[in-house]
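>>> sharing a sequence plus its predicted fold:
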Amino acid sequence: MNSVEWSSLYRDHLAQLQARADEALARGRFDHLVVPSGRLHYQVFDDRDYPYAVNPQFKAWVPLTKVPDSWLVYTPGRRPRVVYHQPFDYWHAVPAAPGGWWVDHVEVAIIRKPEDALQYLPPDPARCAILGEPQSALGDYVPNNPAPVLAYLDWHRGFKTPYEVAMMREASRIGVRAHRAAERAFRAGASEFGIHLAYCQAAGQDAMELPYNNIVALDEHGAVLHYTERDRVAPRPARSFLIDAGAGFHGYACDITRTYAADGHADFQALVDAVDAAQRVMCDQVRAGTDYRRIHLDAHLALARILHEFDLITVSPEVAVETGVSSAFFPHGIGHGIGLQVHDVAGFAESDRGGTIPKPDGHPYLRLTRTLAPGMVVTIEPGIYFIDMLLEALKDRGLGPSVNWERVEAFRPYGGVRIEDDVVCTEAEPVNLTREAFAAQA
């Protein structure tokens, strides 16, 4: 996409954000929206800072992720102002002068010291909705995060503009390129750490620049849902590989998971293929008017059918779901919203005025309960795992006979299977950003 196309998409995106901010400010009875980009935090009793993470409310307005002590100021009827911190500093790299397809759509004021921002902020902090963390306070400008403003903005962040979908499509392209490199490293016998390095190299992003900590799991480690240890020595030979890793593009994230069987492990490959086929059907459910909770509950039944097909359970799929046996093999939610954050905000919001939509009984880890609508982007990530503590708990509940333990023991060395795509809900067919990117890089 060229700069003219990006500029056009950004212009329309900015107009949408301004309209949302106008309504949010009216509901909170404020005159101005003020958003700090965030500040560096230092480790206790040390002079080393933690990796900087930009305020999501800030990067929603401008494609800037590495400008601490900057500010976004919006007053209805006026052009948004970016107070851009570009310090005099010979110890660290200084942000480049603002430029590119976005600058013509906002007013930019460059400052050299954080306190210089005060001259560009509205005169009365009491009339400002200030969205940020406490550490971003500057003088009397202390983040107040008013509930009516946040509730409205967070709810509507669930509906991505065409600009945002384009950003996520680019993030997916980068992520898939890195996933391809990771699979090649696995096939070549690399360790978890080596695979991780290959991923970062292909993505062109360091570990701290990625939207979340890579999950790179060989063999049994695939049974640890958020495994991030990364052994330096590869098992000989490795049997399986699960990777859950994303990439970013101007502050927007992708979230992709794939599972692979080593050559000669046909039974596990068949299980991977079965989960992959079921996942494609689940992705097709990402349609306007669909309750996301229904996708999650349907996923349990679909995965229980796979468990039954592979002789891993002795009861019917329906009984496995009803008794909670399926939850021992699939203990997490089917997915979540994604965008500026990997787990995007307002997943449980009842409306743009707040409220909560409850999770289904017995499913505490579902991260999204809203009804899907055009513009929403969600992940779909079913999995089947062989987690000792959860399977042993079935015995404690008297459900041991529901499981074929001999078959479970045969699959335990592989850890588990998870397949995850990012899917856009539209007025018509779902758009699978992940599969689209894999097809383009086949």
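On my side now, so go ahead.

>>> please count neighbours and contacts with C-alpha atoms only from this point.
Noted.

>>> find the centremost residue of the chain, please.
Nearest to the geometric centre of the chain sits Val342, at 1.6 Å (CA atoms, centre = their mean).

>>> for the nearest residue to that one once chain neighbours are set aside, helix, strand, or coil?
Nearest in space to Val342, with sequence neighbours left out and distances taken as CA to CA, 6 or more residues apart in numbering, is Ala253 at 6.1 Å. Recorded secondary structure, Ala253: strand (DSSP: H, G, I helix; E, B strand; the rest coil).

>>> could I get the contacting residues of Ala253?
Residues counted as contacts of Ala253 (CA atoms under 8 Å, 6 or more residues apart in numbering) are Met168, Ala171, Ser172, Pro211, Gly246, Ala247, Ile338, Gly339, Leu340, Gln341, Val342.

>>> what about versus this one:
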Amino acid sequence: MQAALTRTGAEWALPAATSPRMNTVDIAALYPQHLATLKARADEALARCGRDHLLVPSGRRHYQAFDDRDYAFAVNPHFKHWLPLTTVTDSWVVYTPGQRPKLVFLQPLDYWHVVPESPSGWWVEHFDIHVIRSAEEALPLLPPAARSAIIGEANSALGDYTPDNPQAALDYLHYQRSYKTAYEVALMRQAQRRAVHAHRAAERAFRAGESEFGIHMAYCLAAQQDATEVPYQNIVALNRNGAVLHYTELGRSAPDPSLSFLIDAGASHCGYAADITRTYAADRTGEFQALVDAVDAAQQAMCASVRAGTDYRQLHVDAHLALMGILREFGVLKVSPEAALATGVSAAFFPHGLGHPIGLQVHDVAGFAASDRGGSIDRPAGHPFLRMTRVLEPGMVVTIEPGIYFIDMLLDEVRRNGHGDSIDWARVDFFRPYGGIRIEDDVLCTGDAPENLTRAAFAG
């Protein structure tokens, strides 16, 4: 049975092996086709850049200036695309068309740090594995540098092997990463389940009166991942802090009273990310809760619009209109949604993009790619922070994260720009103490109805 995602015309489906109750056996069944897909992509990328071999270093640690302390290690995403190793440094994936891929695996002699365990799992039988004890021992195991496309960070350089990232290869590989294999979707589902479990713990901590720091700790404990393992820094915001889009200060004392809670936090599984946002009201019967419910309903409609052939830019513009319709319904806006969009007023309440591609990276690559040969698709005028401009296709996974915020700086700009009469400022003052609302799910585009990976995890 072929385990890859099938993309033929309007048809797209996942094989039966990718059930919600994914286990190691299922992953093992899906991995060979994933590897075959990567080999085929590598063959084409090498042909386009005129090289014979693909070399992918895992990466090397970065150290702080004037110190011997290293920053948290982030593995090369191209490396973890091939195999589920996210913490090993100075290792290499080596691929030559027509040959088995090779892993050069650093297992150093070290008493300062924990030595990586020997490779094991569903993938090892598909690689020729060479264990080395120092980074330099990789040199005789690598093909000639002059005939290799080396994909990675500059600090991964080893002897003559300096990452050169041929543009033709990167354009192709990044573009193709948009189309997730069944193996990748299965791992992303597991990341979703871990993140959802932690989100539930965070909500309980909020309702128990915890501080931002306490909620963050409850989240990490439930996720069983610390700040270096989650895919991005947790955003845990109480009350007006929810109006800071990337709020990461983590207050140690809970406000009195705690009115609202916005959490944007994810989890990782085998190198794949989940990115989920929820907003809660302390008073489940009040008007802010009603506003949260209205944004949630609109967000679910937006998720349902993740369909093959849909321009993501149009989804973003439609989101502005839907959110401004909500603000008009709640008495915040005094003009039509269309007028608010045309005058830029809507951007004061919804200043960021609707979402982004997600996968090996939280903000995954190729969100603007015009084709697998390069070029980019411009953002709509007046929307500088949108992170995706492509037409949706089966196999893509994107986030949908509309938001409504009450941000003093942006609201002051509305007044300075002469559009203050568009807003009922008394209503703004009412909602201002709550900060803002954002709701985010990760959604898989198929050849039919989309699959909301996040809602499925919450329902499970």
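Nice, I can see it. Computed from a prediction, not measured in an experiment: that's the story for all the values here.

>>> closest to Val408 of the first structure out of the contacts of Ala253 of the first structure?
Taking CA to CA as the measure, Val408 of the first structure sits nearest to Gly246 out of the contacts of Ala253 of the first structure, at 30.2 Å.

>>> how many residues are close by whatever residue of the second structure lines up with that closest one?
Residue pairing (TM-score structural alignment): Gly246 of the first structure is matched to Gly266 of the second structure. Around Gly266 of the second structure there are 29 other residues, counting by other CA atoms under 10 Å.

>>> with His113 of the second structure instead?
For His113 of the second structure, using other CA under 10 Å, the count is 8.

>>> mind checking what it lines up with in the first structure?
Aligned counterpart of His113 of the second structure in the first structure: His92 (TM-score structural alignment).

>>> look up how far Phe88 of the first structure lies from Glu209 of the first structure.
Using CA to CA, to the nearest Å, Glu209 of the first structure is found at 24 Å from Phe88 of the first structure.

>>> how about the helices of the stretch 1-150 of the second structure, start to end?
Secondary structure of the stretch 1-150 of the second structure by DSSP state H, counting those that start in this stretch: the helices cover 24-49, 77-82.

>>> show me where the stretch 301-450 of the second structure has strands.
Remark: strands assigned in the stretch 301-450 of the second structure by DSSP state E, counting those that start in this stretch are 369-371, 374-376, 397-400, 403-405, 436-438, 441-444.

>>> closest one to Arg204 of the second structure among those?
Per CA to CA, nearest to Arg204 of the second structure of those: strand 436-438, 18.3 Å.

>>> report the aligned residue range of the first structure for that closest one.
So strand 436-438 of the second structure sits over residues 416-418 in the first structure, by TM-score structural alignment.

>>> ok now the matching stretch, how far from the chain's centre?
19 Å (CA atoms, centre = their mean, to the nearest Å).

>>> give me the residues contacting it.
Outside of stretch 416-418 of the first structure, the residues within contact range by CA under 8 Å, 6+ apart are 220, 222-223, 242, 257-259, 271-272, 275, 381-386.

>>> now the two most distant members of the residues you listed.
Glu220 and Glu381, at 19.1 Å, using CA to CA across the contacts of stretch 416-418 of the first structure.

>>> comparing those two, which residue is more hemmed in?
Counted by other CA under 10 Å, Glu220 of the first structure and Glu381 do not tie: Glu381 has more neighbours, with 27 against 21.

>>> doesn't Thr434 make contact with that one?
No. Glu381 of the first structure is beyond contact range of Thr434, at 11.9 Å (criterion: CA atoms under 8 Å).

>>> mutual contacts of those two, please.
Common contacts of Glu381 of the first structure and Thr434, defined by CA under 8 Å, 6+ apart, comprise Asp421.

>>> buried residues in stretch 427-442 of the first structure?
By 16 or more other CA atoms under 10 Å, the buried positions in stretch 427-442 of the first structure come out as Pro430, Val431, Asn432, Leu433, Thr434, Arg435, Glu436, Ala437, Phe438.

>>> and if you look at stretch 274-282 of the first structure?
By 16+ other CA under 10 Å, the buried positions in stretch 274-282 of the first structure come out as Ala274, Val275, Asp276, Ala278, Gln279, Arg280, Met282.

>>> alignment lookup: the fourth one to the second structure.
Okay, so that is Ala278 of the first structure. So, by TM-score structural alignment, Ala278 of the first structure is matched to Ala298.

>>> quick check: which element contains that match?
helix 287-304 (DSSP states H and E).

>>> and the residue mapped onto Ala190 of the first structure from the second structure, what does it touch?
Using TM-score structural alignment as the criterion, Ala190 of the first structure maps onto Glu210 of the second structure. With contact set as CA under 8 Å, 6+ apart, Glu210 of the second structure has these partners: Ser253, Ala254.

>>> what about Glu210 of the second structure, which SS state?
coil.

>>> the closest residue to Arg258 of the first structure other than its chain neighbours: how many residues sit nearby?
If the residues on either side of it in the chain are set aside, Arg258 of the first structure comes closest to Ile419, at 5.0 Å by CA to CA, 6+ apart. When counting by other CA under 10 Å, one arrives at 24 neighbours for Ile419 of the first structure.

>>> how far away is Ile419 of the first structure from Ile130 of the first structure?
39 Å.

>>> try Gly347 of the first structure
22 Å.

>>> neighbour count winner among these two?
Comparing Gly347 of the first structure with Ile130 by other CA under 10 Å, the one with more neighbours is Ile130, at 25 against 21.

>>> that one -> the second structure?
Correspondence of Ile130 of the first structure to the second structure, assessed by TM-score structural alignment: Ile150.

>>> swap in Gln341 of the first structure?
Checking with TM-score structural alignment, Gln341 of the first structure has Gln361 as its match.

>>> residues touching its match, list them.
If a contact means CA under 8 Å, 6+ apart, then Gln361 of the second structure has Pro77, Pro231, Tyr272, Ala273 as its contacts.
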